[in-house]
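Q: Mind folding the following:
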Amino acid sequence: MKIIVPMAGRGSRLRPHTLTIPKPLIPIAGKPIVQRLVEDIVKVCGEPVDEIAFIIGDFGKETEENLKAIAESLGAKGSIYTQDQPLGTAHAIMCAGPSITGNVVVAFADTLFRADFTLDSNSDGVIWTKRVDDPSAFGVVKKNADGFITDFIEKPETFVSDEAIIGIYYFKDGDFLKSELQYLLDNDIKDKGEYQLTNALENMKNKGSQFTSGTVNEWMDCGNKDVTVETNGKILGFVKDDEQLQSSKATIENSEIIEPCYIADGAVIKNSTVGPLVSVGANTVIEDSTIDNTIIQEDSHVINAKLTNSMIGNKAHFDGKFSSVSIGDYSRLD
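A: This next block holds a predicted model:
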């Protein structure tokens, strides 16, 4: 099994936090978004994953090494490909062409999910879906009475289905997928100005592939500050019984920690109330503060704060009584 992870977007809606690192490496409950994504996919695959291919922009060598390390931690080879231009989902996937062979899962690194099904690798394909209130912003599927997908529609302007494609797909025949993606590129077939994966799926279906859907219980976005903080809180709740969230190498003095919280190695918390739903990065110092529902990354200093629904980046300094903030890396407010 191979996992293909397109993640070349700059994450502009999450700025300033994505000015220094790509969005999929933003930590959620102490782990990068993309790490949690591939870990959850490995859990439902039901068979070993031998390669994880990441499609990135110009993110630098450090990011590439971090991604390879994530793959290796799951017993897989990490491969790096580059997408130079944002030309659509089909184009993004094809940037990893050499790795698209055999059993393949394609997962866009925009969201996290929770699911309790095991992937049926005998199926031609499985499309992860979730029912949504407003399907016009998503690709959606229609299904027949037997549960097989009959139509793939990209961002429908009129209602056809509320079963949205969340951006995770399984293909039994990666080579067939690759040939249909290449057909779109070779013939300049676009939808809404871009090369769309849904067009390739429609062609595969018309040539005999039978796709089913895998419905997820939770679909969590990390597109902007508010939903990323919300996702952090949900993940803390999901993993609090399975992961060690509070490091024994953190220093807690005259403070109350209201679980669930993630507190990393070297964190120092003094004279404060922290939690619930707070993630504190390595070597961050919090003093004389009350903080809930917030992400604070590494090597930052927060004092005299009363924060909720906030994000503070790496190596930031915050001194004040603001109630909701989003401060990027190396910023200072005092």
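Q: from here on, contacts and neighbour counts on C-alpha atoms
A: Noted.
Q: where along the stretch 51-200 of the chain do the helices fall?
A: Using DSSP state H, counting those that start in this stretch, the helices of the stretch 51-200 of the chain run over 61-73, 89-94, 174-186, 197-206.
Q: Among these, which comes closest to residue 272?
A: Proximity to residue 272, assessed across the helices of the stretch 51-200 of the chain by CA to CA, is greatest for helix 61-73 (32.8 Å).
Q: hmm, back to that, turn the helices of the stretch 51-200 of the chain into TSV, including distance to residue 134 and mean neighbour count.
A: Below are the helices of the stretch 51-200 of the chain laid out as TSV (distance: least, CA to CA, whole Å; neighbours: other CA atoms under 10 Å):
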stretch	distance to residue 134	mean neighbour count
helix 61-73	33	16
helix 89-94	21	23
helix 174-186	28	18
helix 197-206	18	19
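Q: I'd like those as TSV, with distance to residue 320 appended.
A: Shown next, in TSV, are these (distance: least, CA to CA, whole Å):
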stretch	distance to residue 320
helix 61-73	33
helix 89-94	43
helix 174-186	52
helix 197-206	47
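Q: Residue 282: which of these is closest?
A: helix 61-73 (16.6 Å).
Q: quick revisit: compare the helices of the stretch 51-200 of the chain and report which one is nearest to residue 217.
A: Going by CA to CA, the one of the helices of the stretch 51-200 of the chain nearest residue 217 is helix 197-206, 22.6 Å.
Q: From residue 130, how far out is the nearest residue to residue 72 once chain neighbours are set aside?
A: Distances taken as CA to CA, 6 or more residues apart in numbering put residue 78 closest to residue 72, at 6.6 Å, once the chain neighbours are dropped. Distance from residue 78 to residue 130, counting by CA to CA, to the nearest Å: 29 Å.
Q: out of everything not next to it in sequence, what's closest to residue 334?
A: residue 319 (4.3 Å).
Q: Do I have it right that that neighbour meets residue 300?
A: No. Here residue 319 does not reach residue 300: they are 11.1 Å apart, not a contact under CA atoms under 8 Å.
Q: Which one's more surrounded, the two?
A: Between residue 319 and residue 300, counted using other CA atoms under 10 Å, residue 300 has the larger neighbour count: 25 against 16.
Q: In this structure that one contacts residue 287, no?
A: No. Counting by CA under 8 Å, residue 300 stays clear of residue 287, with 11.3 Å between them.
Q: ok, residue 232 - contacts?
A: 28, 29, 277, 278, 279, 295 (CA atoms under 8 Å, 6 or more residues apart in numbering).
Q: Apply 6 Å and report the result again.
A: 28, 29 (CA atoms under 6 Å, 6 or more residues apart in numbering).
Q: here's the other one to compare against:
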Amino acid sequence: MKNKIKIVIPAAGEGRRLKPHTHTTPKPLLSVAGKPIIGHIMERIKDLNPKEVIIIIGPNGSQIEKYLEENYSLNFQFVIQEDPKGLGDAVYRAKPYFTDEPCLIILGDTIIDMPLENLLKEENWIGVKKVDDPKRFGIVEIRDGEITKIVEKPAEPKSNLAIVGIYYIFDSSALFKALEKIIKENIKTKGEYQLSDALELMIEEGIVFRAQTVEYWLDCGTPEALIQTNRYLLQNNNYFKPRPNALIRPPVYIHDTAIIENSIVGPFVSISEDVEIRNSIIKDSIINQGAYIENSLLEHSILGENSVVKEKPLHLNLGSFSIFETS
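A: Take a look at the predicted model:
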């Protein structure tokens, strides 16, 4: 089965909640635990040996294309979504690459830990997880393990099972038929063509979907969520070489080119290449390429590429090339 499967990864989102970082870097390329978000997704799918991986990118998605082609030997196809018309529209743009092959859809800003190789069979499913605030998510209602209804961000949810951003459809022709219908008939929810509306249409037509519980769902949609995801992934991605003038408290990821002097780093810190840290204490933070930190205490922070921090701040969310300095 796995050598027949095709995978669709919508990665065209603007990442508005992650600004200022997404001013210069597409959301799927934001670093977490030493690797871009989409890199962590690739690590989870590469052993499935998919026939094709179709990446839906925005007009400025060339950085994503470059990263994937330079780092992974999968058969990629890149499709541009010019205007953000919704997830349903994004997935529909992959239609030319399908006839009726099995289709696995994984959102490009979501990292999910689950045994995919055991789940790609002749059965449709949608990944779900119980949440405390289902109004924020698309949710499913189920009976005897089968999904009976899908509702996008309901005002009065009848279920707390949230859709987490991974979907498996055994016969992709049925999916694209439903997507074509909602687009041609201009069926929108909250002003966009929703994938959930197409899936609900399939269910109404008698196509069976099972709810597949996901144990670990790592959302990367906000700075706070990115830091939480970094914390989780570092528990299995701890990497650093000892520095003679630094105290390192694992788990951390520290690139070999980073310079750390007279500082305490960790736990739960990711440091990218060419970073310099001097006379500082850093914990629970993500420090991106080329950043410079001196005489500072940082906690629960994200520093963009080539940003500069000098003196005293405790919590920062700086985009690329930002400078924070106190006298």
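Q: still on that earlier bit, over in the second structure, tell me which residue corresponds to the residue nearest to residue 334 of the first structure.
A: For residue 319 of the first structure, the aligned position in the second structure is residue 310, judged by TM-score structural alignment.
Q: name the element residue 252 of the first structure belongs to?
A: Per DSSP states H and E: residue 252 of the first structure is located in strand 251-253.
Q: before we move on, what about residue 250 of the second structure?
A: Applying DSSP H and E, one finds residue 250 of the second structure in no helix or strand.
Q: follow-up on the earlier one: the helix or strand just after the strand holding residue 252 of the first structure against the second structure, how far on average?
A: Moving toward the C-terminus from strand 251-253 of the first structure, the first helix or strand encountered (DSSP H and E) is strand 256-257. Once the two are superposed, strand 256-257 of the first structure sits an average of 0.6 Å from its aligned residues in the second structure (mean CA distance after the TM-score superposition for the first structure).
Q: which part of the second structure lines up with strand 256-257 of the first structure?
A: Going by TM-score structural alignment: strand 256-257 of the first structure matches residues 247-248.
Q: now what about the matching stretch, what contacts it?
A: In contact with stretch 247-248 of the second structure (CA under 6 Å, 6+ apart) are residues 264, 265, 266.
Q: Looking at the residues you listed, which are in helices?
A: Judged by DSSP state H, those include no members of helices.
Q: who wins for most neighbours among these?
A: residue 265 (26 neighbours).
Q: Need the counterpart of it in the first structure.
A: Match for residue 265 of the second structure (TM-score structural alignment): residue 274.
Q: Tell me if I'm right that that match and residue 293 touch.
A: No. The pair residue 274 of the first structure and residue 293 fails to qualify as a contact (CA atoms under 6 Å) at a distance of 9.1 Å.
Q: thinking again about what came up before, helices or strands up against the strand holding residue 252 of the first structure?
A: In terms of contacts (3 or more CA pairs under 6 Å, 6 or more residues apart in numbering; DSSP states H and E), strand 251-253 of the first structure is packed against strand 268-270.
Q: at 10 Å instead, please
A: strand 268-270, strand 285-287 (3 or more CA pairs under 10 Å, 6 or more residues apart in numbering; DSSP states H and E).
Q: picking that back up, the match of residue 319 of the first structure contacts residue 294, correct?
A: Yes. Contact status for residue 310 of the second structure versus residue 294: in contact at 4.9 Å, counting by CA atoms under 10 Å.
Q: which neighbours do those two share?
A: Shared contacts of residue 310 of the second structure and residue 294, defined by CA atoms under 10 Å, 6 or more residues apart in numbering, are found at 278, 280, 325.
Q: Which member of these is positioned nearest residue 18 of the second structure?
A: Checking these one by one against residue 18 of the second structure (CA to CA), the nearest turns out to be residue 325, at 22.5 Å.
Q: quick one, what contacts the closest one?
A: 293, 294, 296, 308, 309, 310, 311, 312, 313.
Q: what's the counterpart of residue 284 of the first structure in the second structure?
A: In the second structure, residue 284 of the first structure lands on residue 275 (TM-score structural alignment).
Q: pretty sure its match is in contact with residue 294, am I right?
A: No. The criterion here is CA under 10 Å, and residue 275 of the second structure misses it with residue 294 at 11.1 Å.
Q: the more surrounded of the two?
A: Higher neighbour count among residue 275 of the second structure and residue 294: residue 275, with 23 against 19, using other CA under 10 Å.
Q: From residue 44 of the second structure, how far out is that one?
A: 28 Å.
Q: One more: residue 172 of the second structure?
A: 21 Å.
Q: now do residue 192 of the second structure
A: Remark: distance between residue 192 of the second structure and residue 44 of the second structure (CA to CA) = 29 Å.
Q: got it, and residue 258 of the second structure?
A: In terms of CA to CA, residue 258 of the second structure sits 27 Å off from residue 44 of the second structure.
Q: Equivalent analysis for residue 164 of the second structure, please.
A: According to CA to CA, residue 164 of the second structure stands 16 Å off from residue 44 of the second structure.
Q: Tell me which of these two has more neighbours.
A: residue 164 (25 against 17).
Q: what residue of the first structure matches up with the more buried one?
A: So residue 164 of the second structure corresponds to residue 166, using TM-score structural alignment.
Q: just residue 237 of the second structure next, same as before
A: Using TM-score structural alignment, residue 237 of the second structure pairs with residue 239 in the first structure.
Q: That match: how many residues sit nearby?
A: Neighbour tally, residue 239 of the first structure, other CA under 10 Å: 13.
Q: mind checking how far it is from residue 126 of the first structure?
A: Computed as CA to CA, the residue 239 of the first structure to residue 126 of the first structure distance reads 26 Å.
Q: between the helices of the stretch 51-200 of the first structure, which one is nearest to residue 150 of the first structure?
A: Here helix 197-206 is closest among the helices of the stretch 51-200 of the first structure (CA to CA), at 7.8 Å.
Q: so where is the closest one in the second structure?
A: Going by TM-score structural alignment: helix 197-206 of the first structure matches residues 195-204.
Q: what's the longest helix in the first structure?
A: The first structure, longest helix under DSSP H: helix 225-239.
Q: Just give me the mean distance for that helix relative to the second structure.
A: Counting by mean CA distance after the TM-score superposition for the first structure, helix 225-239 of the first structure comes out at 1.4 Å.
Q: could you give the angle of whichever strand in the first structure runs longest to helix 174-186?
A: Taking DSSP state E as the criterion, the first structure has its longest strand at strand 163-171. With axes from the mean of the first three to the mean of the last three CA atoms, to 10 degrees applied, the angle from strand 163-171 of the first structure to helix 174-186 works out at 120 degrees.
Q: can you give me how far strand 163-171 of the first structure is from the chain middle?
A: In this view, strand 163-171 of the first structure has its centroid 13 Å away from the chain centroid, taken as CA atoms, centre = their mean, to the nearest Å.
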